[in-house]
Every structure is written in C-alpha cells, then in structure tokens.
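Participant: The sequence and its predicted three-dimensional model are supplied below.
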Amino acid sequence: MSVVVLATFQAKDGDERNLLNALRESVPEIHSEAGCDLFALHEEDGGRIILIEKWQTEELLEAHLAAEPVANLVRRIEPFVAADPVVSRLKAVPAGTSSQGSV
C-alpha cells in the first residue's frame, strides 16, 4: 500500500527563496529513487513550503529516509529553516472515484 508524506518547512525571515531553492536542488535525485511516485513542492504564504510525497510502500519510504539524498537535502536546507519540519505520514481513506479520491 502506498504512503503519502506531508512535510511543512518554515523558512527563516528573509530566507524563503533560499529554502525553496535548496529544496528544489534535491528533487532530481529523489525523483530517481526506487518507489518515489511523487515528490512535489508547494508554497504557502508566510514563508512555508509544503512538500507532498508519495511512496509505493512503507519499506521504500524507509529506504529513502536512510539514503544519501535525504542527508543531502537536510544539509542543504539547514541554514534556511526556522525549525524542524513538521512531518505527517498519511494513509489513504477510500472515498469517491479512485482518481479523485486519493493522492
């Protein structure tokens, strides 16, 4: 069963662009990881960046979290985040059509 991850990053004042660019740098290598169906950045007012991820299995997500691309991402964003990201792992609740009722 797939796993969706929602991560919210808060930029330090004045570092919104730096944080977004640092996250963007990590996208190509994470997109190439086994099991990555989605790794998409979104902006919110107030310097928040929302990352939506979808992984094919819990095991592949765990492998991703232990892999070098995540360590690289953490190193890149560290100077620009105001606090640790808020991360939630989500499981789909079937509703409506399969294409519209899940990520």
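Facilitator: Arrived safely, thanks for sending.
Participant: going forward, measure contacts between C-alpha atoms and count neighbours the same way
Facilitator: Will do.
Participant: Do a quick rundown of the strands in the chain.
Facilitator: 3-10, 36-44, 48-55, 86-90 (DSSP state E).
Participant: so the third one versus strand 36-44, what angle?
Facilitator: With axes from the mean of the first three to the mean of the last three C-alpha atoms, to 10 degrees applied, the angle from strand 48-55 to strand 36-44 works out at 170 degrees.
Participant: Return the list of helices and strands in contact with strand 48-55.
Facilitator: Contact here means 3 or more C-alpha pairs under 8 Å, 6 or more residues apart in numbering; DSSP states H and E; on that basis strand 48-55 packs against strand 3-10, strand 36-44.
Participant: take the one below as the second:
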Amino acid sequence: MSVVVVATITPQSEHARAVREAVLSAVPQVHAEEGCERYAPHEARDGSLVMIEQWASPEALAAHGRGEPFTELSRQLEGKLAGTPELQVLSPVPTGDDAKGVL
C-alpha cells in the first residue's frame, strides 16, 4: 500500500534561497529512487517548502530516509532551518472518484 508524506521545511529567512535551491537540486535523484511515486515541492506563502511525497510502500519510504539523496540534502540544510522539519506520514482513505479521491 502506498504511503503519503507531507514534509514541511521552514528555512531561516537569511537562508531561504539556499534551502530552496538545495531541495530543488535533490528532486531528480529522489525521483530516481525505487518506490518513489511522487516527490513534489510546493512553496507556502510563508516561504516554507512543503513536500508532497508518495512512496510505493513503507519499506520504500524507509529506504529513502537512509538513501544518499536524503542524507546529502540533510547535510546541506544543516544550520539553515528555523526548526526541525515537520513530517506527517499518512495512509490513504480512498473515497469517491478513484482519480480524485486518493494520491
């Protein structure tokens, strides 16, 4: 079963550009990871980056957390964030139209 993750990354204002660039540069490598079904950055009005992710399984998500793209991104973001990233791991609740009711 797929796992959906919503991760919110809030940069310190003076590092906003560097954080955004680091996140965007990691996307192609994450997209190539086995089990990555969706890894889509969005920018919130407050400057936070919100990652909408979908992984094929809990195991694929766990492998992502141990993988090189994630560890390298974590290294690049060290000392540049306004706090610990907020992470929500969600299980789909399919309802309604299959194309619209679930990621």
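Facilitator: Structure received. Keep in mind it's a predicted model, so treat the numbers as computed, not measured.
Participant: about what we covered before: Pro79 of the first structure: which of the helices and strands packed on strand 48-55 of the first structure is closest?
Facilitator: strand 3-10 (11.6 Å; C-alpha to C-alpha).
Participant: okay if I get the strands of the first structure as TSV plus distance to Ala63 of the first structure and mean neighbour count?
Facilitator: Formatted as TSV, those follow (distance: least, C-alpha to C-alpha, whole Å; neighbours: other C-alpha atoms under 10 Å):
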stretch	distance to Ala63 of the first structure	mean neighbour count
strand 3-10	13	20
strand 36-44	11	15
strand 48-55	10	20
strand 86-90	15	12
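Participant: The ones you listed: which one's closest to Arg24 of the first structure?
Facilitator: Using C-alpha to C-alpha, these put strand 36-44 closest to Arg24 of the first structure, at 7.8 Å.
Participant: that older thread, now distance to His64 of the first structure too, for the strands of the first structure, in TSV please.
Facilitator: Supplementary listing: these in TSV, determined by distance: least, C-alpha to C-alpha, whole Å:
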stretch	distance to His64 of the first structure
strand 3-10	12
strand 36-44	9
strand 48-55	9
strand 86-90	14
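Participant: Tell me which residue is most central in the first structure.
Facilitator: What sits nearest the mean C-alpha location of the first structure, by C-alpha atoms, centre = their mean, is Leu51, with 3.7 Å.
Participant: residue contacts, Ser2 of the first structure?
Facilitator: 54-58, 91 (C-alpha atoms under 8 Å, 6 or more residues apart in numbering).
Participant: Please apply the same query to Ala22 of the second structure.
Facilitator: Residues near Ala22 of the second structure by C-alpha under 8 Å, 6+ apart: 73, 76-77.
Participant: Can you tell me which of the contacts of Ser2 of the first structure carry over to the second structure?
Facilitator: Counting by both residues aligned by TM-score structural alignment, their matches' C-alpha atoms under 8 Å, the contacts of Ser2 of the first structure that remain in contact in the second structure are 54-58, 91.
Participant: What's the separation between the closest residue to Ala83 of the first structure other than its chain neighbours and Val86 of the first structure?
Facilitator: Of all residues not flanking Ala83 of the first structure in the chain, Gln10 sits nearest, at 6.5 Å (C-alpha to C-alpha, 6 or more residues apart in numbering). The gap separating Gln10 of the first structure from Val86 of the first structure is 9 Å, by C-alpha to C-alpha, to the nearest Å.
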